[in-house]
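Participant: 3D, please:
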Amino acid sequence: MLIESFLIYLQHEKRYSPHTITSYQTDLLQFIGFLKKNLEITALQAKATHIRSFMVFLLDNQIAENAVGRKISTLRSFYKYLLREGDLKINPMALIKAPKVPKRLPVFIEDAKMDLLLDGGVEGKLIFDESFASQRDKIVLELLFGTGIRLAELLALKETDINYYEGTIKVLGKRNKERIVPLHAQLEAQLKIYINLKLTQQFNNKITTLIVTNAGATAYPKLVYRIVNRYLTIISTQDKKSPHILRHSFASSLLNKGADLNAIKELLGHASLAATQVYTHNSVERLKSIYKQAHPKA
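Facilitator: As a prediction, the model looks like this:
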């Protein structure tokens, strides 16, 4: 019951996305399972030493530091909630520090490669055909790279969110915060092609979401992951090929072309500028690389 009430709190009071709530649930079930199996105690009985044992268990099982840090953040929120509800008097997380995570620059795909994927072709062959599935895949990539929206935001988009007159799209972000993101002319045209093609499909039900499956049902995260991975594999050999990589690519592209950091923050829907500033490191590294290649004394 503790987990269920906490997840309801996250959904209705904190207004977290379904994806985030699922992550919290997974972390908590793993933690409670560890306590029961290895220590024979409940979450309410756990002390700081028990939580440290859980961290050691995760690290011993080759769980990355950033993933462990996320789980510790989940536990911090969980125990803060239990204190608020009066289930606990002492917070066992008070003495817990998450493991230090080495700073990693956001991975992104170069503009030239994305242009090749979306507008050109590979070895003289066009990548997308005129079928519904192919055009749906293309609009998924176009939207992720052309607007920088998150996966959950993409899946929540409706056709009515598009404003062709203003050239914008309304995005429902984290904690149900709305923002307006501009659309470039090519993306507008591609959206019209996709929506017109979608209308011609003989779907049994009329789904209001913009992105749908081949059968006309609302699209789901794994479908988008498969789409992105499949097409990025054509143009990139890097390991990471997730939807979030296209969000990084969007931000890095804008920054490299001189966009204001505050404007990028608004476009991405970041709550603070600190989250956006990570992209400046990529820009600096790019300038260093150009400098080393071009300057005679570098």
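
Participant: only C-alpha atoms for contact and neighbour calcs from this point on.
Facilitator: Noted.

Participant: ok, residue 91 - how many residues close by?
Facilitator: 16 (other CA atoms under 10 Å).

Participant: Would you check how far apart it and residue 217 are?
Facilitator: Using CA to CA, to the nearest Å, residue 91 is found at 44 Å from residue 217.

Participant: Repeat that for residue 112.
Facilitator: Going from residue 112 to residue 217 by CA to CA gives 33 Å.

Participant: Please give me every residue in contact with the nearest residue to residue 98 once chain neighbours are set aside.
Facilitator: Distances taken as CA to CA, 6 or more residues apart in numbering put residue 69 closest to residue 98, at 5.2 Å, once the chain neighbours are dropped. Neighbour list for residue 69: 98-99, 101 [criterion: CA atoms under 8 Å, 6 or more residues apart in numbering].

Participant: Following up with a second sequence; could you model it the same way so I can compare the two?
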Amino acid sequence: MNEPSSSDDAAGPGWARAARADWLCSLELDQHLSAHSLRAYAGDLDGLVQHLDRLGRTGFEQVGLPDLRSWLANQQSRGMQRSTLQRRAAAVRGFFGWLHRTGRIPHDPAQALRSPRRGRRLPPTLDQRDAERMLSRAIEAVGADDTPVARRDVALLEMLYACGTRVSELCGLDLDQLDGERHLVRVLGKGDKERVVPVGRPAWTALQAWLDVRGRLATPAAGAAVFVGERGARIDPRVVRRIVHRALAGVEGAPDLGPHGLRHAMATHLLEGGADLRSVQELLGHSSLATTQIYTHVTTDRLRAAFEQAHPRA
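Facilitator: Down below sits the predicted model:
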């Protein structure tokens, strides 16, 4: 496995390096984590190891719960966000649980490690009018300048909003994941979990218009990629983010969101239209319904309408 960090300093003191490398390798092979997730876990562990080294520890078997709590408290005192603290605590619990299961330490001091509860902050989202205006302007741009890139950009925006895919999922789409007869797309999500997502008629029309000219951009380096960049290879997530930011910049009053904002807008608008939470969970590919509940919200207007329709004393 390629180490997320190749420098000796980042890998920490010698007593920690072998266990660090073995754990990251097990995460990659057993849990199929992305390179981005592996780098995050490596960084979390490196920060802890540096803290333990300053405390004079020379092996993980010497670590106790107070050591781990002091590490979290030190970060909290420096103003670290609760969401980051929660992720780092989870990484450390996973690491020490693995050390214990594999016989590297006699007991697991991280079992009782707790982090501050994460707040339920709702991310900003597009309202339906802004989404329509964004897509309408992108389509108008194709009418004025009918190039492969313009068609690709419309298809990207339509698919992000229609399917609620993560940007990595969209960039990873291959042609054999498209079902043209039923207008479905097979999405490969986190942990290599596959889900099937329906594609609306406008999005499928835009996708087909792009595929009709894809060959004018694609080179052999693109392979079976649905979306390709201007150099002909599979499109990069950074390019997709620029496309979304540029499209929203042309909509007066719209928040400056990236592809994840369109995913959230899709889920929100489904709920506003009456979709049930379980269906939205499946479309988004969340393993837990609690994640969907945090990730989406229902407008006050819809709640009031439901109350007035259903409550006998409304």
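
Participant: What does the TM-score come to for these two?
Facilitator: Between these two chains, after superposing, the TM-score reads 0.85 (TM-score structural alignment, normalised by the length of the first structure); 286 aligned residues with a CA RMSD of 2.7 Å.

Participant: More neighbours: which of residue 112 and residue 217 of the first structure?
Facilitator: residue 217 (16 against 9).

Participant: about what we covered before: quick check: the residue mapped onto the residue nearest to residue 98 of the first structure from the second structure vs residue 121 of the second structure, distance?
Facilitator: In the second structure, residue 69 of the first structure lines up with residue 86, judged by TM-score structural alignment. Distance, residue 86 of the second structure to residue 121 of the second structure, using CA to CA: 15 Å.

Participant: In helices, which of the contacts of residue 69 of the first structure appear?
Facilitator: Secondary structure from DSSP state H places none of these in helices.

Participant: For these, which ones persist in the second structure?
Facilitator: Counting by both residues aligned by TM-score structural alignment, their matches' CA atoms under 8 Å, the second structure reproduces these contacts from the contacts of residue 69 of the first structure: 98-99, 101.

Participant: Excluding chain neighbours, give the residue nearest to residue 189 of the second structure in space.
Facilitator: Once flanking residues are discounted, residue 189 of the second structure sits nearest to residue 169: 6.2 Å by CA to CA, 6+ apart.

Participant: counterpart of that neighbour in the first structure?
Facilitator: Applying TM-score structural alignment, one finds that residue 169 of the second structure aligns to residue 153 in the first structure.

Participant: got the contact list for that match?
Facilitator: Residues near residue 153 of the first structure by CA under 8 Å, 6+ apart: 171-173.

Participant: Could I get the full set of helices for the second structure?
Facilitator: Secondary structure of the second structure, counting by DSSP H: helices at 8-11, 14-31, 35-54, 65-77, 82-101, 128-144, 148-163, 167-171, 201-213, 237-249, 259-272, 277-284, 289-295, 300-310.

Participant: Include distance to residue 224 of the second structure when you put these into a markdown table, please.
Facilitator: A markdown table is the format used below for the helices of the second structure (distance: least, CA to CA, whole Å):
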| stretch | distance to residue 224 of the second structure |
| --- | --- |
| helix 8-11 | 37 |
| helix 14-31 | 24 |
| helix 35-54 | 21 |
| helix 65-77 | 45 |
| helix 82-101 | 35 |
| helix 128-144 | 24 |
| helix 148-163 | 15 |
| helix 167-171 | 11 |
| helix 201-213 | 12 |
| helix 237-249 | 17 |
| helix 259-272 | 22 |
| helix 277-284 | 24 |
| helix 289-295 | 31 |
| helix 300-310 | 42 |
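
Participant: between those, which gets nearest to residue 182 of the second structure?
Facilitator: Relative to residue 182 of the second structure, the nearest member of the helices of the second structure by CA to CA is helix 201-213, separated by 10.4 Å.

Participant: Residues contacting the closest one, please?
Facilitator: With contacts defined as CA under 8 Å, 6+ apart, helix 201-213 of the second structure is touched by 148, 151-152, 154-156, 158-159, 162, 183, 226.

Participant: Tell me the buried residues within these.
Facilitator: The neighbour count (16 or more other CA atoms under 10 Å) marks 148, 151-152, 154-156, 158-159, 162, 226 as buried among the contacts of helix 201-213 of the second structure.

Participant: Could you find the two of those that are most distant from each other?
Facilitator: Using CA to CA, those span at most 20.7 Å, a distance reached by 148 and 162.

Participant: Could you pull up the residues touching the most centrally placed residue in the second structure?
Facilitator: Centroid check for the second structure by CA atoms, centre = their mean gives residue 166 as the closest residue, at 5.6 Å. If a contact means CA under 8 Å, 6+ apart, then residue 166 of the second structure has 160, 259-260, 263 as its contacts.

Participant: Swap in 10 Å and give it another go.
Facilitator: By CA atoms under 10 Å, 6 or more residues apart in numbering, the residues touching residue 166 of the second structure are 160, 172, 187, 189-190, 237, 259-264, 284-285.

Participant: Likewise for residue 309 of the second structure?
Facilitator: Contacts of residue 309 of the second structure (CA under 10 Å, 6+ apart): residue 303.

Participant: Quick check: the gap between it and residue 297 of the second structure.
Facilitator: Separation of residue 309 of the second structure from residue 297 of the second structure (CA to CA): 20 Å.

Participant: Contact partners for the equivalent of residue 32 of the second structure over in the first structure?
Facilitator: Using TM-score structural alignment, the partner of residue 32 of the second structure in the first structure is residue 15. Residues near residue 15 of the first structure by CA under 10 Å, 6+ apart: 8-9, 21, 174-177.

Participant: now those in a markdown table, with distance to residue 79 of the first structure and neighbour count?
Facilitator: Output for the contacts of residue 15 of the first structure, formatted as a markdown table (distance: CA to CA, whole Å; neighbours: other CA atoms under 10 Å):
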| residue | distance to residue 79 of the first structure | neighbour count |
| --- | --- | --- |
| 8 | 15 | 14 |
| 9 | 13 | 14 |
| 21 | 16 | 17 |
| 174 | 22 | 18 |
| 175 | 21 | 14 |
| 176 | 24 | 13 |
| 177 | 26 | 10 |
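
Participant: Looking at the residues you listed, which is nearest residue 184 of the first structure?
Facilitator: Taking CA to CA as the measure, residue 184 of the first structure sits nearest to residue 177 out of those, at 22.6 Å.

Participant: re the thing from before, kindly provide the distance from the residue nearest to residue 98 of the first structure to residue 86 of the first structure.
Facilitator: 26 Å.
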